[in-house]
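Trainee: show me how the following folds:
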Amino acid sequence: MIRSIRFNSTQTGLKKTALHDLHVELGGNMVPFAGYSMPVVYKGQSHIESHKWTRSHAGLFDVSHMLQSTLQGKGAINLLHKVTPTDFQQRSPGVGTLSVLLNPEGGIVDDTLITKQSTHDFYIVTNAACAENDSQFLLSELQSVTEAKWTPIRNRSLLALQGPDAHRVLKPLLAWDQSLTDLYFGHRRTYKLFNGTYIDVARSGYTGEDGFEISIPNESASDFVRSLLDNQLAKPIGLAARDSLRLEAGLCLYGNELNESITPVEAALSWVISKNRRNITEGVKFNGYEKIMAQLNNKTHRDLRVGYKYQTKGPAARTGSKIFLPDGKTEVGHVTSGSASPSLDNLNIGQGRVLKPHNKRGSNLLVQVRNKLLPIELVKMPFIPSHYYKG
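Mentor: Here you go, the predicted structure:
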């Protein structure tokens, strides 16, 4: 049972992706999520089966509810260097990276995937649940930057094809002269399908597996999905498995591991702070620079995101469950996400925030589930090996 994503109970007034009717046709159990009607699981396959299929073959996710946008103009770099700690000046065209949007205090407004399309042109993907807040944030920050224009992308679907067989599913649908061999993890380019349709493909995803995120015009999305699913290696997969897959991969869920009061350092995402942006003496400083650099250099932060595994059987810890020292009395943290891991024989795993110095890997702590205290060990993430395609 997934504990991390909370689904509402009513379908009233929800938005629908261009693939909504196809989800229903395929037996999707539709639930409200981030203002959209989305499939949580499909008829004929359990959450566990969906999860394991993606790990062993190819799972297809509709992620069209996420916000796609572009940032263009000579001032685009200045805006990105103000609202993110990542260097985009030196990045090559066609290469993207995970980063975070930062408020003035250094808190995380959202996590985001940003791809440099050309010198002054960037493609951005942000979370559906944060779409309205992200839009307001970026428009507000733009007021202090000249020659930059941010534009939401309309009428395009976004699909995530994930798993070790993902390339075997996508390749047959490309035009004869198109190759995926030199499209490495983090890279994005335009491809032509066998029928003449153009799609934008990034080698990325949210599962820890090899895979692709595919942007395609809405009018072509349904036929494209049907063609992908004609391949026996591919199955449609819902939100439940998407969440357990990302948890095993040690990835963050906004609203659980990340929020506007948590910095990249506290979120164990210091790697998004580019090395050449850690000692800025002139030019644009990113939001929260002084606070974040004090945490990075002087370890001024109080707690840190950690991963844990159960050391015994028991119910999975829910978001917010308290974490204690072995004495069972001293509270040192709380759970941010937790569930059984289908890839680890349903061993309970999770992420949390734990105070220093008790957040060291190998530490033995206790998590409170109902009225019981269950032993956990802090471990390195990801919980299972990643399989990103790096050539």
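
Trainee: CA atoms for contacts and neighbours, from now on please.
Mentor: Noted.

Trainee: A strand includes residue 352, no?
Mentor: Yes: counting by DSSP: H, G, I helix; E, B strand; the rest coil, residue 352 is located in a strand.

Trainee: for the spatially closest residue to it that is not a sequence neighbour, grab the count of nearby residues.
Mentor: Spatial nearest neighbour of residue 352, chain neighbours left out: residue 335 (4.1 Å); criterion: C-alpha to C-alpha, 6 or more residues apart in numbering. Neighbour count of residue 335, defined by other C-alpha atoms under 10 Å: 25.

Trainee: please provide the structure for the following sequence as well, for comparison with the first:
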Amino acid sequence: IKTSVLHDFHVKNNAKMVPFAGWTMPIQYKSLGIIDSHHHTRNKVSLFDVSHMLQFKVYGKDKESFIESMTVCDVKGLPENGGSLTVFTNAEGGIMDDAIINQTQQDYLYCVSNAGCSDKISTCLRENLIDFTAKGGEVVLELLDCGLLAVQGPKMAEVLQTGTDTDLSKLYFMQNVEANLFGVDCRITRCGYTGEDGVEISVAKNRAVELAENICSHEDVELAGLGARDSLRLEAGLCLYGNDIDEMTTPVEAGLTWCIGKRRRKEKNFPGAEKIVAQIKSKPSKRRSGLIVSSAIARNGAIVQDGNGNEIGSVTSGCPSPTLSANIAMAYLPLPLSKVGTEVNVLVRKRVVSAKVTKMPFVPANYFMNK
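Mentor: As a prediction, the model looks like this:
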């Protein structure tokens, strides 16, 4: 089991540590329970350790083509210092992982993907690099060993602006910049996994604790763990790899069609393109849908039924929503039954519970957009 660069910092701050994706990570802290931590993030600002994520850089004149050979993103169309969510796909159109690809002023791509898929994606990158360069492509891959801090919440910019000369009011959602923050050089990307305004900060391992301590010294900042992270991302309608998306799920079925570049759809030169583009045109047989569950918490694996008791799907993620005071869930439903307002049933501990298909995100996003 791997430990984060902030492991001792978490222990010092009375974190409850649990195994997650091959790492030991904080699920919550003694100072705040999961629900209070969730509300604190929605109202003020929380610091999450996401150093377990895979970070890498891609250099060379063919770097965009290299990443496009594995993902659905229009990397060549990314503006300077701009980024996008994307997915790595397999030959059948299934999702190998989701990731964020960032173009930078420093003439390399900076990318972040999931901890649970790090071995798979690292292997994919290396194998494709051999093939790509053998065909004359010029590209260099650098896997990073850095800390990664997610600072999330509506007061994020107010807190961080006190520690940097970089004008955060000009850094919009899905933009990134190299900056000095509280005396520490880092890369700041305005993104996150909570639905709130926030940033992810890539920082050298030997400066990560120092930076975390400086951020946490602000009275509005609290540490948050995996517990609050999960309820926040579910309210935001965001996918957890291995639960809501996997290699048997296409981006169209997952409701991620928007991240497939128009040029990429036309060129159809990414893995699984024929199946994915065909689904865009003819619509998939199933779709990821949001559910409000009436009187019980429907967790991963709970069976979803139609009104006649026929099994039509299963819950991929579910939890009580602290913001809505309601039970929310996601499930893949047949297309005709995925329409908002459709009534279905969920089996929770052998009890039939009514549910209704609802629009996602469950809680409106609060991203800092360039208007």
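
Trainee: quick TM-score on the pair, please.
Mentor: A TM-score of 0.96 describes the superposed chains when it is computed by TM-score structural alignment, normalised by the length of structure 2; 366 aligned residues with a C-alpha RMSD of 1.3 Å.

Trainee: the residue nearest to residue 352 of structure 1 contacts residue 322, correct?
Mentor: Yes: taking C-alpha atoms under 8 Å as the definition, residue 335 of structure 1 is a contact partner of residue 322 at 6.4 Å.

Trainee: host element of the residue nearest to residue 352 of structure 1?
Mentor: According to DSSP states H and E, residue 335 of structure 1 maps onto strand 331-341.

Trainee: could you say which helix or strand contains the counterpart of residue 247 of structure 2 in structure 1?
Mentor: In structure 1, the residue paired with residue 247 of structure 2 is residue 260, using TM-score structural alignment. Here residue 260 of structure 1, judged by DSSP H and E, is contained in no helix and no strand.

Trainee: burial count for residue 260 of structure 1?
Mentor: Counted by other C-alpha under 10 Å, the residues lying close to residue 260 of structure 1 total 17.

Trainee: kindly report the same for residue 230 of structure 1.
Mentor: 12.

Trainee: so who does it touch?
Mentor: If you count contacts by C-alpha atoms under 8 Å, 6 or more residues apart in numbering, residue 230 of structure 1 has none.

Trainee: now do 10 Å
Mentor: Residue 230 of structure 1 sits next to 169, 224 when contact means C-alpha atoms under 10 Å, 6 or more residues apart in numbering.

Trainee: and what of the one 4 residues further on?
Mentor: For residue 234 of structure 1, the residues meeting the contact criterion (C-alpha under 10 Å, 6+ apart) are 53-54, 57-60, 161-163, 165-166, 168-170, 228.

Trainee: in structure 2, what stretch matches stretch 270-279 of structure 1?
Mentor: The aligned range for stretch 270-279 of structure 1 in structure 2 is 257-266, by TM-score structural alignment.

Trainee: only the buried residues of the matching stretch, if you could.
Mentor: 257, 259-261, 264-265 (16 or more other C-alpha atoms under 10 Å).

Trainee: need the helices for structure 2, in chain order.
Mentor: Using DSSP state H, the helices of structure 2 run over 7-12, 34-43, 63-68, 118-134, 156-161, 205-216, 226-235, 262-267, 273-282.

Trainee: okay if I get those as JSON lines plus distance to residue 25 of structure 2?
Mentor: Output for the helices of structure 2, formatted as JSON lines (distance: least, C-alpha to C-alpha, whole Å):
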{"stretch": "helix 7-12", "distance to residue 25 of structure 2": "8"}
{"stretch": "helix 34-43", "distance to residue 25 of structure 2": "14"}
{"stretch": "helix 63-68", "distance to residue 25 of structure 2": "30"}
{"stretch": "helix 118-134", "distance to residue 25 of structure 2": "16"}
{"stretch": "helix 156-161", "distance to residue 25 of structure 2": "23"}
{"stretch": "helix 205-216", "distance to residue 25 of structure 2": "15"}
{"stretch": "helix 226-235", "distance to residue 25 of structure 2": "8"}
{"stretch": "helix 262-267", "distance to residue 25 of structure 2": "37"}
{"stretch": "helix 273-282", "distance to residue 25 of structure 2": "35"}
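
Trainee: to residue 91 of structure 2, which of those lies closest?
Mentor: Residue 91 of structure 2 lies closest to helix 273-282 among the helices of structure 2, at 8.0 Å (C-alpha to C-alpha).
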